[in-house]
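Participant: take a look and give me a structure for this.
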Amino acid sequence: MSDAEKGGFLAKVIGPKRRWREYKARREQLPENYRTAVEAIERYLMHFVPTDGDSNASMFEDLADLFEQAAADGTPIREIVGEDPVEFAEAFVENYSEGGYAPTRERKRLTDAITRAADE
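Facilitator: As a prediction, this is how the structure comes out:
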């Protein structure tokens, strides 16, 4: 895959690079347990087939908005994602794309990461 093809693929998956960098910077500013939860959800969402880069960029920006507001309000992580983080993530992604396939292993990985973040 050429550099141009890689850049096109990356833009399709994460959206424009500037927006992705801004999102990552926002994610890094979150308190550690909220950041852990966002990173777990982000990792899970990456398994969904994107429809376009702008939709994905918006999805991650909205995820940052949600967790920034929750952190500011002191909302517990479980109040955000509920008892089933897979259900939360799959419902969240439905607003942005037609979705894709998330393997069972990734569902367990997300659930375990949210449990650790909520317990911190």
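
Participant: make it CA atoms for all contacts and neighbour counts henceforth
Facilitator: Will do.

Participant: strands along the protein, start to end?
Facilitator: Counting by DSSP state E, one finds no strands in the chain.

Participant: nearest the geometric middle of it, what residue?
Facilitator: Most central in the chain under CA atoms, centre = their mean is Glu42, positioned 2.5 Å from the mean C-alpha point.

Participant: how about the nearest residue to that residue, chain neighbours excluded?
Facilitator: Phe60 (7.5 Å; CA to CA, 6 or more residues apart in numbering).

Participant: to compare against the first, here's another:
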Amino acid sequence: MSDVEKSGFVSKVIGPKKRWRAYKGRVKELPENHRAAVEAIERHLMHFVPTDADSNASMFEDLADLFEQAAANGTPIREIVGDDPVEFVETFAQNYSEGGYVPPRAKKQLTEAVERAADGEDAATA
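Facilitator: Coordinates of the predicted model:
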């Protein structure tokens, strides 16, 4: 794959680089456990490539909005994602694309990562 092809693929997956950097900066400012949950969701969302870069950039920006508001309101991660993080992410992604096939291993990794983030949040508030 040439550099031009890679650049086009990357833009389709993450959207315009300027928006991606802004999104990553916002995520970096989240409390540690919220950031860990967002990063796990982000990795999972990479399996859902929308039809255009703007939709994908909007999807990540909306994810940051959701977690920023939750952190500001003191909303626990479990209240955001519910009992099934995979279901949450797949439903969330459907708002932006038709989604794609996600291997069972990726679903398991998401569930485990969100559980660690939520458990860490519970330990911090105890």
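
Participant: was I right about the residue nearest to Glu42 of the first structure contacting Tyr23?
Facilitator: Yes: under the criterion of CA atoms under 8 Å, Phe60 of the first structure makes contact with Tyr23 at 6.8 Å.

Participant: those two: who's more crowded?
Facilitator: Using other CA atoms under 10 Å, the more surrounded residue of Phe60 of the first structure and Tyr23 is Phe60, with 24 against 19.

Participant: how about that one, what's its match in the second structure?
Facilitator: With TM-score structural alignment as the criterion, Phe60 of the first structure lines up with Phe60 in the second structure.

Participant: surely its match meets Tyr23?
Facilitator: Yes: checked against CA under 8 Å, the pair Phe60 of the second structure and Tyr23 is within contact range at 6.9 Å.

Participant: next one: the residue nearest to the centre of the first structure from Asp62 of the first structure, what distance?
Facilitator: 12 Å (CA to CA, to the nearest Å).

Participant: now Val93 of the first structure
Facilitator: Taken as CA to CA, the span from Val93 of the first structure to Asp62 of the first structure is 11 Å.

Participant: so these two - more neighbours on which side?
Facilitator: Taking other CA under 10 Å, Val93 of the first structure and Asp62 do not tie; Val93 has more neighbours (19 against 14).

Participant: ok, and the closest non-adjacent residue to that one?
Facilitator: Computed as CA to CA, 6+ apart, the closest residue to Val93 of the first structure that is not its neighbour in sequence is Gly99, at 6.6 Å.

Participant: please apply the same query to Thr111 of the first structure.
Facilitator: Per CA to CA, 6+ apart, closest to Thr111 of the first structure is Pro85, 5.7 Å.

Participant: list the residues that contact the one you found.
Facilitator: 110-111, 114 (CA atoms under 8 Å, 6 or more residues apart in numbering).
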